[in-house]
Each structure stands twice: as C-alpha cells, then as structure tokens.
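Asks: task: produce atomic coordinates for the following.
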Amino acid sequence: MKRIETPFIRNIAFVGHGGTGKTSLGEAILFTCGATSRLGSVNEKTSAFDFEPEEIARQTSYASAVVSVEWNQHKINLLDTPGDGVFQADTRLCMAAADLTLLLVSAVDQVEVGSARAWASAEELGRPRMIYVAKMDKDRANFDKTLAEMRSVWGPDIAPLQIPIGAGDDFKGVVDVLNMKAYTYSGGTGIGTLIDVPGDLEAAAADAREALIEAIATSDDDLMEKYLDTGELSESEVKNGLKAAIAAGSLVPVLCGCATDNAATDVLLNAIVDVAPSPLDAPLPKALNADESEVVLKCDDNGAFAALVFKTIYLEMGKVCFVRVFQGKGDTDLTFYNATQETKERWGQVLLPFGKKLESLSSGTPCGDIFAVAKLKETRVGDVLCKDKMDFKVQTPPVPNACISFALKAKNKGEEDKIAGALSRVLESDISLTTSRDQQTKDHLISGMGQTHIEVAVSKMRRFGGEVELLPPRVAYRECIRSATKRVEGKHKKQSGGRGQYGVCILNIEPQPRGTGFEFVNSIFGGSIPTQFVPAVEKGVRDAMVHGPLAGYPVVDVKISCVDGKYHPVDSDGRSFEMAGRKGAREGMLACSPTLLEPIMTVAITVPDESMGDVMGDINSRRGRISGMASKAGNQIINAQVPQAEVLTYAPDLRSMTGGRGYFTMEFSHYEEVPGNLVDKIVAASKAESDSE
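Replies: Okay, here's the model as predicted:
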C-alpha cells in the first residue's frame, strides 16, 4: 500500500455484543475493497481477523485484530474487537486507538448487554460513534424495532443514514436517505446496483432525511439559525455538519446491512470515507505533564511524538506491537522513551498490518496512522510512548479489576523456568491479566475477567511451552477468638543431662476489634522474666499466630499480654522462652472460643431486567447480602456483599443464568466470622489437605 496522508486516514474500531457479526463485517469489507480474493468466513476458518488457534478452534474472537485496506483513495484501519465482555480491556484499548467506534447491533436481538457495555465505554472514552444494524437478512430482523429500542436506551441523538429495503429473506438493499438513492445487492460482491427509491419507501425515506437534517442543524448554532430562517441547508452544509456532529458525539448515524451476504458494504465504506472523522477531526486523548498539568495534543507530523501501544502479539517473527500515533509521526529507526516502563527503546522497520501478515513500510507513517513494529524488548500492551523522558504522558483507559482467580500448578516438575517465560509472554499481550502469590496459601494465582479469559491465557501459555494446570484458588481464611482468658501458662522444660532448657510465661489473651490485627504487650513487673528474654516470648507468640490452633490459618485481631513468668538462672535461654510463648499462645487460643474469619467481596452485577430475580435469588443462596440496586442503560445493577468462598466460580454461573448477558466486578471488602455450621467443615477440609501434603 502506498503512503496515504493524515486527512485520508480512517481508524475504525468494530465493537458490540458477541455474535453480532463484527468479524464477518470486516471480512465483507476486505473482499469489497479487493484486499482478499474470496469472502472470508469464521465458520469456515478462513478469516483474516481470527487467526489465533484458540479463535479458530472455537470460531469466535478472543483478541483484537488489525487490518489496513484502501477504499476511494483513503486508508481504513479496521480494528476488530472481541465481543465477550471478559476481553473488554482489549476492546477499550482499541477504542482509544480508533477515531470512530462502529457499534454493531443485531436487527434480531436489538440492544444486548455487550452492545450496551460498548456504548458506555465509548461515552466514557469520548469516542465518536456510528451504529451498524447487522443481520438484516435473518428471520425476525426488524430495523424499526431496533431503532426504537436504541433510542429508548441511548437517547434521541440517533438518526438513520440509511433505511433497509425489506428484511429477512426479503432484504434487498438500502436507501441512502441523505442522497435519496437506493441500492440493491446480489451475488455477494458488496457493490450495489443503483435504483430509484421504491415507492413504498419514499415517505419513510423523506421523513428520515428530514429528521437527519434537523439533527444536523441542531448540532450547530449557525446551521440551526439558517435552517430556521430558510428551512433548508446546502449539500456541503449537510455533509460538513454531519461530519462535525459525528466527531463531536452529538449525533450518531445508523446504517444497516448483511455481512455474510456482503450486502450494503460499499455504502458503509462510503459513509466511513465521507463522514467518519479523520485523525485531524477526532478528539485526542488527554495528556499530562510531570506536574499533572494538562497538555493539549495536536495531530501534527511535526509535533512531539506521542503514541499508544494498544495491542501486542507473538507471531513467527517474535513480539509485535501495534501502535497508534497521536502526535508526531511513525518514522522508521525511531528511538523513543517508554513512559510506562520508564526506559528507552528503538524500533527499526514500520510494518503495515493485515491480520497476522505484516508488510514493511519504507517511508514510515504520518501522524494519526496505525502500524506495527517488531522485536521490542521492554514495551508491552497498554504502554504510552513519547520522544524524551521529560515529555508528557498520554492518558490510557482504566484497566478493569479482575473478578476471578485460579491457582497455577506446573504439570511437570522442573519446568518452572518454561512456565515463567510463557506467562511473561501472555502478560505482555493482555493488560487485564495479573499474577500474584498469595502469601498465606502460597498459591501462584492468575487473575482475569472470567473463566474463558483465564482458559484462553493458559492455552496460549501451552503454545509458548508452559504446561500448567488450573486449580481453584484456596480461600484465605483467618482465625480469631470470641472470648478472653487470663493467666495461661506456657511452659517449656527439658532436662537430659547437663544444662537443661527452662522457661515459663503467663499470658492474658483477649479479642481485638475487627481489623485491628495482632498486638503483643510486655506487662512484666518485678523481673519474673529477665528483660532479655521477653523478645523471645514475643517471637514465640507471633510464630503461633502464623498457624492458628483451629485449622492452621493466620490469627488476627488478638491482643496477648505477657504478665508473669518464671526462669532458671542456669537453664533458661531465649530458645526456651520462645518455645514457652508458642505453647502458651496456642493453648490459650483454644480456651478463647476460636473461630474462623472469611473474606467478604463487594460485587456489582449488571444484568438484564428479566434475569434480575434469578440473580438476586442466587446471591441469597450464596450467603450474600444485597445492599442496593440501580438502573443503567436498560440494565439493572445489583450491589451486594458475598463471601469469597461462594463466588470463586461465579463468572460461568452468572453467564449461565443470564445467557451470557450479565457481567460483574468484584473487589475485596473485609473479613467476617464464618457461620458456626460451616466452621467444622472448613476445619476438616483444611486438616485433610494438610495430611495429604
């Protein structure tokens, strides 16, 4: 592809609910533009967008893909995103890199939860939007019903740029209401045949055109004044006004078509070229100086370099990073500063992306373009780049909190290095995956947005040579006491010839308020334990708190005071008093009505109205407490607090209850006592696990 300058570049992110046909639409565009010789298919495993083994096997998108095509002397960078909400961090980075969010909505299923989530993200990120009503050829396809529901959920600033000619088996094409032209399609070429507007659609098309022009006029004071005075706008005023309104987000145009039959693809491409914002028109992200003052970016080849790495993938050539330049240009052989990793790097060639195929661009790219670079060592997905260390930093979309975790276990001993290398590659490619080590359970945890998210990550690890098994994470229970006891004796005495071991400490043990932690108090008076041995008593007591007497979990919220003791001038030493402290603490704890504490999670669950009763009943069955409810974008948000033990596998359960339409966020809140009827069961399971180890 020849170099195309900034005014003629369009960066488009396809978003929407899973199964709305984003990848199929991308394939239709490639074929219509002549970039492929046949119409690619997800089902036939010939898609240029879905090329990773996990995607091919399951016939669904699990990662974004980038393809660049040319249409009418314009370069269009297509960013196809996964529809499953567990990959929303990937989708949001693509939206931040694009200048227009093309939201796909099914003409059969109308506004689904994935589409509502994508709309909310576009609003949050300030991205211009365009809607494509897909699947117009399917049974029960209904454009008018879909339009009405979108306006009901998202507001009135949604205006058709096209209306369909027929629906279902009778879908023939579209009417371009802006130009009052109609097109029919056959043969799957994507190129329409111009016809007169059908007589039964003339009134509807005229009404839609009038509503569209009124919406354009309303978006600009000068246009509104002229429209009120004369009742009309010129062709250039309409086109320029529409383009400006889309870029400002004050108007969202609606198009329609059928990707699998490749119908109405050319008019979609024409709309992208004619009215979608170029990098010069679209809003740019915020950037901050080191002192947190805001920097106003400008899409200018001569500006200070500023870019976002919105995708990273490993191909045969190694690691490949996909970059959107917001300011400056994508020169070859560029040395840059990675502001996220705080290090300098250099790339050589600049590459044109076409799915997993990459073509070298000898002249680099202009400002606003998207390209790929290979073999960067430190740079990973989500990193922001600039020219020098003291330059500003572009703000990136916030990363959603992980809501599910699994423990990783090596399948074969001695392969820890392989696993670490494979895991590092996966983490470099997915900003919403995290790993940690639970200091209490010693589990090596991998955390993400859902079970599918984790399973896909583990599948990639296996491809990279890291054979691991997924295990449910162990709940980090803790132990506490509910009553106090006084003058518990901790005694250590050993005599086996020669110098013996002797130490006695007297302890008072009492509960502390929840969240206080552990406190040791030295209350010795009169020298019953020499001063130099008191730290040894404390060490023994603290050691006893690491593994509580009930089930071996850490002890918290306890105050232990050493009030008295005995010593022997010859046989006493630090080790003896350490042992005495440990024994006294353990025996005293057992006399203080010990019990277990469990972590409580705060969850916010977004579900459609019809699933609300089932989800609320399920939360109650999990010992959860519902704290409130709210409505947002046609869905219900249920706020609750639930024990962690009850939501370890909540992600697939919620998916099952809501048909894939529900999603949730979760974070740790606090610890609470485990109900008495469950304590014995947890204690027995802990002891059985210890015995097996």
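
Asks: from here on, contacts and neighbour counts on C-alpha atoms
Replies: Noted.

Asks: centre-most residue in this structure?
Replies: Ala89 (3.1 Å; Cα atoms, centre = their mean).

Asks: give the next helix or strand downstream of the helix or strand containing it.
Replies: Secondary structure assignment for Ala89, by DSSP states H and E: helix 88-97. Downstream of helix 88-97, the next assigned helix or strand under DSSP H and E is strand 100-106.

Asks: could you also give me the structure for this next sequence, so I can compare it with the first?
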Amino acid sequence: MRVYQTNEIKNIALVGSAGSGKTTLAESMLFEAGVIKRRGSVEAKNTVSDYFPVEQEYGYSVFPTVFHAEWNNKKLNVIDCPGSDDFVGGTITALNVTDTAVVVINGQYGPEVGTQNAFRYTEKLGKPVIFLVNQLDSDKCDFDNIINSMKEIYGPKCVQIQYPVTTGPDFHEIIDVLIMKKLSWSSEGGAPKREEIPAEEMDKAMELHAALVEAAAENDEGLMEKFFEEETLTEDELRQGIRQGLVTRSILPVFCVDALKDMGVQRLMEFLGNVVPFVSDMPKVHNTRGEEVEPDSNGPESLYFFKTGMEPHIGEVSYFKVMSGTVKSGDDLTNADRGSKERIGQIYACAGASRIPVDQLNAGDIGCTVKLKDVKTGNTLNGKGTDQRFDFIKYPNSKYSRAIKAKNSADTEKLMAALLKMRQEDPTWVVEQSKELKQTIVHGQGEFHLRTLKWRLENNEKIAVEFEEPKIPYRETITKQSRATYRHKKQSGGAGQFGEVALIVEPYAEGMPDPTVYKFGGQEFKMNIKGKEERDLPWGGKLVFINSVVGGAIDLRFMPAILKGVMDCMESGPLTGSYARDVRVVVYDGKMHPVDSNELSFTLAARHAFSEAFKNAGPKILEPIYDLEVFVPADFMGDVMSDLQSRRAMIMGMDTEAGYQKLQAKIPLKELSNYSVALSSLTGGRASFTAKFASYELVPNDLQQKLIAEHEKETAEDE
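Replies: Now for the predicted structure:
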C-alpha cells in the first residue's frame, strides 16, 4: 500500500439510525474498492464491521469500526458507527476525528430519531453532511415523501443529486442530476450501466439539475457570475461548488442506494473520492491551549488516540489520528497526558478485524498499532520538542445506571479490572465506586448499553454479575432553628472523659448575615462570634461552623474536635443516613474538666448534641432533580406527557425542533431509573432524551415518611 499525502486523504463517518443499513453499506464499499473479495452479511455474522462476538450475538453494531478504501488515487478512511442511541459514544468519537458524515436514512421510515440525533451532533461539530437514502427496494419506501420530510426538517439546503425511477422490489434505476445520466443495474448490482435520461424523466431531471447548479453557484462568487451569464456550470465547476458548500454546510446532498444489492454504491464512492473535502480543506483542530494545529506532514509529530479495541489473541489495539507530522514504525514518542515514553511498533491501515502494515502515515491519516505500554483512549503522543495535547471529544451525560456486583465476592477485584478495561473501549461506560451509597455503579446510555456490558463480562471475561437498582443519593437538611446540650462523662479508673457542648443549628442560605441573638422558649441567647469556618461540602451545599463560646467555657484547642463531631453527623444524617447539607452550627457554651477533658470527649459530645438538635429542627429529605429534554414524534406527545406526570415530573415547556417535539421537564432522579426503557416502549424506540443534574429539592411528606421507615427497618436488620 502506498503512502498517501494529506491532500489525498478523506475521513468519513457512516452514521444514522439502527437498522438503516450502515454495516451493509460498509461491506459494499469495501467490495467495490477491492478490499474484500466477497460481501458478508449481518445475518451470516461475517461482516468486516460487526466482528466482535457481542455484535454477532445481538445483530447490532456496538463499537465504531475503522476501515479504509483506496479509490481513484485517494485514501478514504471510513468509520462505521453504531446506530442505536445507546452506543452514541461511538458516533461522537467518529464525528470528532473524521471530516464528513454520511447520514444513512432507512428508506422504509425516512428520518428517524437516530437520524436527528446524528445530524444534531454534526451541527455541533460543524461537519459536512451527505444524506444517503438506503433500502429503496422496500415495499414501504416512499421516496418523494422522504424528500418532503427532509426538506421540512433540514430546509432548502437539502439538494437532490439523485432520485430513483421507481422504488420497491423493482428498484434498479437512478437518475443522477449531477452527471445527468440514468444509472441502471442488473440483479447483481456493482458497476452501473450509464445511459441517457429518458424523455419521460427529463423535465424532472432538468428541474433538479437547475436547483443543484444554483445551490453550487451560491458558494463561489466566480461560479455565481458564470451562472448568471450562462445559467449553467460544467461538471467540474459543479463539483467545486458542492465541495465548498459541504465545508460551509450550505449544501446537504441527497444520494440513493440499495446497499444490500450493491446498487448506487460505486457512484457514491466516486462522489466521495471526487467531491468530498480533503483533510486539508477543513477547519483546523485546536489543542488544549487553544492553538490551531495544521495537519502538516512536515510539522512536529503528534498523534491523538481516539479508540481502544480489546481483541482476542492480540490484546489492546490502539487507533490514532495523525494530527501533525508523520509517524513511522520505531518512532520514540512521549505521552503528553501520562509523561511516559512509548516506542511505536508496526503501524497499520485499518480494515475491521484485519490490519494492513504500512511504512508511514502522514498528517490527517488514521491508523492503528498494537502492544503500547501505557496509552489510554484520549491520550496524545508527541515527537521530540513537541508539547501538544488534544481533548476535543465531549461525551453526553449518562441516562441509565445500575449497581453491579460479582455473584462470587472473590471475583470483585477481577470485575473492577474488567470494567476499567472495557471503559477504554467505550468511554460512555462510566464506573463509579460510591462511598456514599456503598455500591459500585455503572452508568451508560440506556438499558441495552448496560445489558451489552453484562453480556461481555459474563461471556468474554467469565465473571458472573448481577445488576440492581442503585440507591438514590438523598440529602438531609433542616427547616428551622433548634438548640441542644449534651454532656459526655465517663469514669472507669484512671483518667476519665468529660466534655459538654451547647449548640444551636439553623438552615443556612448563601449570603445570610452572621447571627447576633437567638430566642428559645422566651430565653434570649446573645452571640459573640470568636471564630467562623465555612466548608463547601464534597457532596454539595455548605456547613458554617461558628465559635461563640465566651468566658473560656471551652478551650479553643477543643474546637476542631467539636467540628469533627459535627462533620461525623453531617456524613450520616439522622433520618436516612444520607449526607446533610446547608446547616449553620453555633457553639455558644459548654463545660470542660481540667484533667478529664480531651478531644475524643468533645467529639462525642458534639456528635450527640448536633444529632439531637438536627432532629428537632424540622429535618427534611432532599432528592436530586434533573433537567430532562425529550425529543419525541408528535404522535406520541400525549403518551409521553402522561407518563412523565405519573413520574412526578414538572413540565417546563414544549418546542418544535427539526420535525420533532422537544419537551422540557424537571424530574426526580428516582423516577428516571427505568425511563429509557419506558420511553422506548411508549414510542417504539422513536424518541430519545437527555438528562442533566439541576438541583436538590424537598421530597413530598408521604415519600419522606416512607424513606425514614425503610431506613429504620434496614438499620434494625443490620443490628
């Protein structure tokens, strides 16, 4: 395989809904490029893309697959992305390291929620988009209706390059209005027969051609002038205008294929090779210092590792993009993130599970290597004298969580090692060891996402595991003032223990003034502040601790011990054992003994005094509330709203976005536990959502009583 220069490399992501046919399309592309001799199928479990056992088990893509094709003296690096929203991490990774997105649309259903999600990510990243309507041989395919839907959603930027003469089982002809030819195929697909456009299709073809010429001309002043003068452009000028329109996202070309029958794929490859922008045409990536990094083969050597694959008999396969310079086998590089040294072994061009050894890869190219010592997903390796770091991939928040544990406790350590290793493959699997909840929690993008993780643990790693619903990280606080005094006294021979603490607790709000006087039962307590400490609590909220002891009733040296006693209680609230927050504590009196007083005595006295005062201060339980956005087809809006209201959600607003309804709500975390499953069931998998932590709010009284009763029962069982 020859070495390709930066201006000969194009990086492309295949994205779209599950079932749109991306993996089948990838097979036909590889076949047309001569990389494989025979096309595999998802049903036969022998495709280049879906080669992991879990993918063959479920019949779904789980990981993004990197492959390449050499076409017309160009190198096309292609990443086939999973379609399910549960595996959106692969799509986001691919879109960040490629330059153009081919959005595959299922001809049976038109734009689906997966299409919308993928397009939304291309918008955020400013990536060129080509729409590809697939499965045109389906009885359900209504191409004109799909085009109308696309124009409603994406506007006039959707410009047809092709349209089918007919759809359904008889599909085998396309009119291409860029080259103004009719393309037709035999039942074997492959290379099309090119003919003149028949008379009955000419009016429609000319109308679409004129729209394409006008759209292309709008992206170049010189082309626009020629268009006004001659009302037409040459094929090369059209390509130039379309390429510029792709870069600025002012043109969204629409193509047609039947990937399963290999019809239209060769023509798509021609367009990718001739028209799609090169790496050098695209906006420059920025490093973590905000500096533009030119994809220059003569520049300093810098590699960004965007994906790790764990393959049987090989171990870690590390996939990288050459951000700058040229990489060769044997290069000595430095890991900018970890400080370690690495020697690059053999480098490869990617082809799914296969790898083709190459001598070098230039800036903008994508490749892989194996057996690196200390390189993780997201790391940057640099050549001598270079100090680049890249951190441009941002993953969405998790949507579904489960507590996980090994059925055999002896496998716990092995389980943690496996989870951390698997997170290298998919960074949207997030592992949390919660000290607060006393659980190991795995977070993912949906139920199927975590079910896949469980399958791999049990089948690949041979670790039997079980999931359970994670506990909710409730918080406790108080709603009124209260005071308490506690004396700790213990005498058992030798030195005794003595400490007495009198304190007041009250709710704390940011910016409230320091206390001057309190009244309890007609008695007035004046405050004389000697010291104040504000603590931002690791779990959120604040503790304000004030020393207002006068007359030397308690030595200053015992104040840290009293604060420790208070913090002990804040870490385990009296209602449910949850963290407490937003409390002000004023120590105003106490007693000590010249011999028997020590830190432990005052810690214990403070703990009991605080606990008693907290219980009498109108204690309340707070629950985490999340901001929820649901993207749902209008047909299902009523059902989704009813379901949310049954989950104690508060509807905040509704809007229309890209043909879908966007519903905004606030919802308790407890009610989100199985929401991804419920939403999929309600809408047939056609809706999606995002959730982000918003605040802590008071739980309803009936739920508070239930939670307290459950905690008391658990505590009694533990005793």
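
Asks: would you pull the TM-score for this pair?
Replies: The TM-score (TM-score structural alignment, normalised by the length of structure 1) is 0.93; 687 aligned residues with a Cα RMSD of 2.5 Å.

Asks: how far away from the center of its chain is the helix holding Ala89 of structure 1?
Replies: 9 Å (Cα atoms, centre = their mean, to the nearest Å).

Asks: what's the average distance of that helix to structure 2?
Replies: Its aligned residues in structure 2 lie a mean 1.8 Å from helix 88-97 of structure 1 after superposition (mean Cα distance after the TM-score superposition for structure 1).

Asks: next, count neighbours for the aligned partner of Ala208 of structure 1 in structure 2.
Replies: Applying TM-score structural alignment, one finds that Ala208 of structure 1 aligns to Leu208 in structure 2. The tally of other residues near Leu208 of structure 2 (other Cα atoms under 10 Å) stands at 20.

Asks: isn't the residue nearest to the centre of structure 1 right up against Leu433?
Replies: No. Assessed by Cα atoms under 8 Å, Ala89 of structure 1 is found out of contact with Leu433, at 9.5 Å.

Asks: state the helix or strand in which the alignment partner in structure 1 of Ile404 of structure 2 lies.
Replies: Here Ile404 of structure 2 is matched to Leu408 in structure 1, going by TM-score structural alignment. Following DSSP H and E, one finds Leu408 of structure 1 within strand 404-410.

Asks: quick check: buried residues in that strand?
Replies: By neighbour count on 16 or more other Cα atoms under 10 Å, the buried set for strand 404-410 of structure 1 is Ile404, Ser405, Phe406, Ala407, Leu408, Lys409.

Asks: of these, closest to Ser621 of structure 1?
Replies: Ile404 (19.3 Å; Cα to Cα).

Asks: was I right to think the closest one contacts Asp653?
Replies: No. Taking contacts as Cα under 8 Å, Ile404 of structure 1 lies outside contact range of Asp653: 11.9 Å.

Asks: ok, back up a step: and the next element down the chain from the strand holding Leu408 of structure 1?
Replies: helix 416-429.

Asks: contact partners of that next one?
Replies: Helix 416-429 of structure 1 has contacts (Cα atoms under 8 Å, 6 or more residues apart in numbering) with 311-314, 380-381, 410, 433-434, 457, 460-462, 464-468.

Asks: swap the cut-off to 7 Å and go again
Replies: With Cα atoms under 7 Å, 6 or more residues apart in numbering as the test, helix 416-429 of structure 1 has contacts from 311-313, 380-381, 410, 433, 457, 460-461, 464-467.

Asks: what's the helix or strand for Ala709 of structure 2?
Replies: Remark: Ala709 of structure 2 resides in helix 701-718, with elements defined by DSSP H and E.

Asks: and that helix, what other elements does it pack with?
Replies: Applying 3 or more Cα pairs under 7 Å, 6 or more residues apart in numbering; DSSP states H and E, one finds that helix 701-718 of structure 2 contacts no other helix or strand.

Asks: now do the buried residues in that helix.
Replies: Neighbour-count burial for helix 701-718 of structure 2, counted by 16+ other Cα under 10 Å, picks out Gln704, Leu707, Ile708, His711.

Asks: do stretch 553-569 of structure 2 as well
Replies: Buried residues in stretch 553-569 of structure 2, counted by 16+ other Cα under 10 Å: Ile554, Phe558, Met559, Ala561, Ile562, Leu563, Lys564, Gly565, Val566, Met567, Asp568, Cys569.

Asks: inside helices: which ones of the residues you listed?
Replies: Among the buried residues of stretch 553-569 of structure 2, DSSP state H puts Met559, Ala561, Ile562, Leu563, Lys564, Gly565, Val566, Met567, Asp568, Cys569 in helices.

Asks: how far off centre is the longest strand along structure 2?
Replies: Scanning structure 2 for the strand with the most residues, using DSSP state E, yields strand 620-632. Offset of strand 620-632 of structure 2 from its chain centre (Cα atoms, centre = their mean): 18 Å.

Asks: then stretch 268-283 of structure 2?
Replies: 27 Å.

Asks: measure it end to end?
Replies: Its first and final residues considered, stretch 268-283 of structure 2 spans 24 Å by Cα to Cα, to the nearest Å.

Asks: the longest strand of structure 2 vs structure 1, mean deviation?
Replies: Superposed on structure 1, strand 620-632 of structure 2 shows a mean distance to its aligned partners of 1.9 Å (mean Cα distance after the TM-score superposition for structure 1).

Asks: ok, then the element right after that strand?
Replies: Assignment by DSSP H and E places the next element after strand 620-632 of structure 2 at helix 637-646.

Asks: hang on, the earlier thing: any idea what the residue nearest to the centre of structure 1 aligns with in structure 2?
Replies: Ala89 of structure 1 maps onto Gly89 in structure 2, by TM-score structural alignment.
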